[in-house]
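K.L.:
coordinates for the following, if possible.
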Amino acid sequence: MTGHPVITQAMIDAYDEYTHLTLDRRGFMEKLSRLAGSGVAAAAIAPLLAANQAQAAIVPEGDARLKGEDITYPGGAGEMKGYLVHPAGQSGKLPAVIVIHENRGLNPHIRDVARRIALEGFLVLAPDYLSPMGGTPSDEDKAREMFGQLDPAQTIANGVATVAFLKGHELSNGNVGAVGFCWGGGTVNTLAANAPDLKAGVAYYGGQPKDEAAIARINAALLLHYAGQDERINAGIDAYRAALEKAGKSFEIFVYEGAQHAFNNDTSEARYSKSAADLAWGRTIAFLKKNLR
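P.N.:
Next up is the predicted model:
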């Protein structure tokens, strides 16, 4: 479109540093203003880097093909909130998939992703990992701050409890997989090392476990998607690959050249890559069907 601001890799890197490391919005806007040449230009570019929840859902909430509801279920200690969705007219039991959100919490985009997977014939649960702190707030900056306050051991316990809940659900065939994005991708890797019942894990640009003993405990088949332009996360790929190979695990790694961290998130204009997202999505659905049916 005419007059669209030019977004450079340095701007995307600055946004990534802000959202994942510093959480300092003022510092980010100052840096973006320097990179863009002015505060006015920075103000135009910032929304293109961020996610825009006003974007239309790919699968609307009221889609008649699906049945979705907000639920609570037992976590590791205390109650978990989540969004449960499945095909409306299914007969028989379904393979089950956990969808784990980014470091923005259980927002409209992740609910949309859950519906997309449900349309492929799955029972899908998107947990709210901020449940111990009251649940995901509408303010994304507040949500990101809350992730730093989560107890990692509690997060693991809540993930293991989510696997157990879906495995025993009346609509489930007992086979449970997980798909996660960004923070959720790292959480899928950690969950695989702690939930022996997890059959399949798909991690989109997720941080890798470093502990070889933990990696050796993984039972799930893994599908690992990475963005080519994601130095922070990609720094851990080689060590993870070596540890998975050494432990004889079943895994596939795909790097999408030229794509940015969060390339699957279609609500983020500057970082979304339709070509990478579509390719990774096709691989993800085929992988889940193969391992959970």
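K.L.:
all contacts plus neighbour counts: C-alpha atoms, from now on.
P.N.:
Fine.
K.L.:
look up the closest residue to Ala214, ignoring the ones flanking it.
P.N.:
Spatial nearest neighbour of Ala214, excluding adjacent residues (CA to CA, 6 or more residues apart in numbering): Ala193 at 5.4 Å.
K.L.:
same question, Pro137
P.N.:
Leaving aside its chain neighbours, Pro137 sits nearest to Ala143 (5.9 Å; criterion: CA to CA, 6+ apart).
K.L.:
roughly how far does that neighbour sit from Asp128?
P.N.:
Per CA to CA, to the nearest Å, Ala143 is found 11 Å from Asp128.
K.L.:
picking that back up, ok, the residue nearest to Pro137 - contacts?
P.N.:
103-105, 136-137 (CA atoms under 8 Å, 6 or more residues apart in numbering).
K.L.:
give me the distance between the residue nearest to Ala214 and Lys289.
P.N.:
The value you get for Ala193 to Lys289, if CA to CA is used, is 21 Å.
K.L.:
so for those two, which residue has more residues nearby?
P.N.:
Ala193 (22 against 15; other CA atoms under 10 Å).
K.L.:
run through who's touching the helix or strand harbouring that one.
P.N.:
Using DSSP states H and E, Ala193 falls within helix 183-194. Residues from elsewhere that reach helix 183-194 (CA under 8 Å, 6+ apart): 100-103, 156, 159-160, 178-180, 198, 201-209, 214-220.
K.L.:
give me the buried entries from these.
P.N.:
100-103, 156, 159-160, 178-180, 198, 201-209, 215-216, 218-220 (16 or more other CA atoms under 10 Å).
K.L.:
contacts for the helix or strand harbouring Leu223, please.
P.N.:
Assigned by DSSP H and E, Leu223 belongs to strand 221-229. For strand 221-229, contacts defined as CA under 8 Å, 6+ apart pick out 199-206, 234, 249-263, 280, 284, 287, 291.
K.L.:
please provide the structure for the following sequence as well, for comparison with the first:
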Amino acid sequence: MIMKKIVSFIVFVLFLSEVKAQDFALKQLEDSPRHHEWVKVKSGDREVHCFVVFPEVSTEATVAIVIHENRGLTDWVRSFSDQLAEAGYIAVAPDLLSGFSSEYKKTSDFPSSDDARNALYELAAEQVQNDLNAVQAFAAKMEAGNGNTVAIGFCWGGSQSFRFATYNKQLDAALVFYGSAPESESAIGNIVAPVYGFYGENDSRINSGIPATEKMMKEAGKTYDYEIYDGAGHAYMRQGDDPDASGDNKTARDKSWERIKAILSEI
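P.N.:
Okay, the predicted model is just below:
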């Protein structure tokens, strides 16, 4: 009984820590003047929960499909989506843990972010592909959209963003934040959209694959343009949003936002 109480207390403390870590993102969302809504996108016999944010603009806008990190659709991912809308773009952030089980129907249903992460790695690649294709088709037809769609992904989502470009020829760009690239030359050969990479200097696990990716993309005649930000680590976009962020992560985050806006302004 004592051990059970100790374990429960540890889980509770970790939960509070996770909640506190997202406090800045929640505040940003609560203070936002922009319109937020949840929609369900049909994907075969599944429904994908999506968080949608609209910009305060008078013209139709490009739609950015925001692919979350390996802990699911978190408050920070929603906060990033809101920041995209602040920059003038429609953001659609799908929860790829939608319908995981009868008990866990979306990311927020999981007891902890570790549980969400473990579930994410159980997803079938085909299901992820089908869900993202369905979301792209939805995004391309949004009445407030201009028909252009881009993918922006982080960590696990960064890898998915790169892969998205290998099987969906309707994307206008793929922005990959510290995610790995497909290793198949045939998959690389299917890419139509330009791919833009964003990496932190202190992320050797991901960065070690960049030379091979660059070589394959160049040989296939594909656009692969990337930046490596000095002193930044993995997940620097999320960490750089935190008011207590390190100087390097914050600088990398700010420079990346400038680059995001420059890229999207050309689409």
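K.L.:
so what number do they get for TM-score?
P.N.:
Scored against TM-score structural alignment, normalised by the length of structure 2, the superposed chains reach a TM-score of 0.85; 243 aligned residues with a CA RMSD of 2.2 Å.
K.L.:
quick one: map the residue nearest to Pro137 of structure 1 onto structure 2.
P.N.:
Aligned by TM-score structural alignment, Ala143 of structure 1 pairs with Ala116 of structure 2.
K.L.:
distance of its match from Glu37 of structure 2?
P.N.:
Separation of Ala116 of structure 2 from Glu37 of structure 2 (CA to CA): 22 Å.
K.L.:
kindly report the same for Lys215 of structure 2.
P.N.:
For Lys215 of structure 2, the distance to Glu37 of structure 2 (CA to CA) stands at 41 Å.
K.L.:
buried sites along stretch 47-67 of structure 1?
P.N.:
So for stretch 47-67 of structure 1, counting by 16+ other CA under 10 Å, buried means 48-51, 57, 59, 66-67.
K.L.:
identify all contacting residues around it.
P.N.:
Stretch 47-67 of structure 1 is contacted by residues 12, 15, 68, 85-89, 108-109, 112, 115-116, 118-119, 265, 267-271 when judged by CA under 8 Å, 6+ apart.
K.L.:
and if you look at stretch 244-263 of structure 1?
P.N.:
Around stretch 244-263 of structure 1, the neighbours that count as contacts under CA under 8 Å, 6+ apart are 181-182, 204-205, 215-216, 218-230, 271-274, 276-277.
K.L.:
at 6 Å instead, please
P.N.:
Residues from elsewhere that reach stretch 244-263 of structure 1 (CA atoms under 6 Å, 6 or more residues apart in numbering): 216, 221-230, 271-273.
K.L.:
what's it aligned against in structure 2?
P.N.:
Mapping stretch 244-263 of structure 1 onto structure 2 (TM-score structural alignment) gives residues 217-236.
K.L.:
how about that stretch, which residues are buried there?
P.N.:
By neighbour count on 16+ other CA under 10 Å, the buried set for stretch 217-236 of structure 2 is 217, 222-224, 226, 228-229, 231-236.
K.L.:
and the alignment partner in structure 1 of Gly72 of structure 2, how many neighbours does it have?
P.N.:
Residue pairing (TM-score structural alignment): Gly72 of structure 2 is matched to Gly105 of structure 1. Neighbours of Gly105 of structure 1 under the rule other CA under 10 Å: 27.
K.L.:
okay, now Tyr121 of structure 2: neighbour count?
P.N.:
When neighbours are counted by other CA under 10 Å, Tyr121 of structure 2 comes out with 12.
K.L.:
just Asp230 of structure 1 next, same as before
P.N.:
20.
K.L.:
measure it to Ala259 of structure 1 for me?
P.N.:
8 Å.
K.L.:
what do you get for Asn234 of structure 1?
P.N.:
According to CA to CA, Asn234 of structure 1 stands 12 Å off from Ala259 of structure 1.
K.L.:
what of Pro74 of structure 1?
P.N.:
38 Å.
K.L.:
just Arg217 of structure 1 next, same as before
P.N.:
Between Arg217 of structure 1 and Ala259 of structure 1 the distance is 31 Å, computed by CA to CA.
K.L.:
buried stuff in stretch 44-57 of structure 2?
P.N.:
Buried-residue list, stretch 44-57 of structure 2, by 16+ other CA under 10 Å: 47-55.
K.L.:
same check on stretch 120-139 of structure 2?
P.N.:
Buried, per 16+ other CA under 10 Å, within stretch 120-139 of structure 2: 120, 128-129, 131-137, 139.
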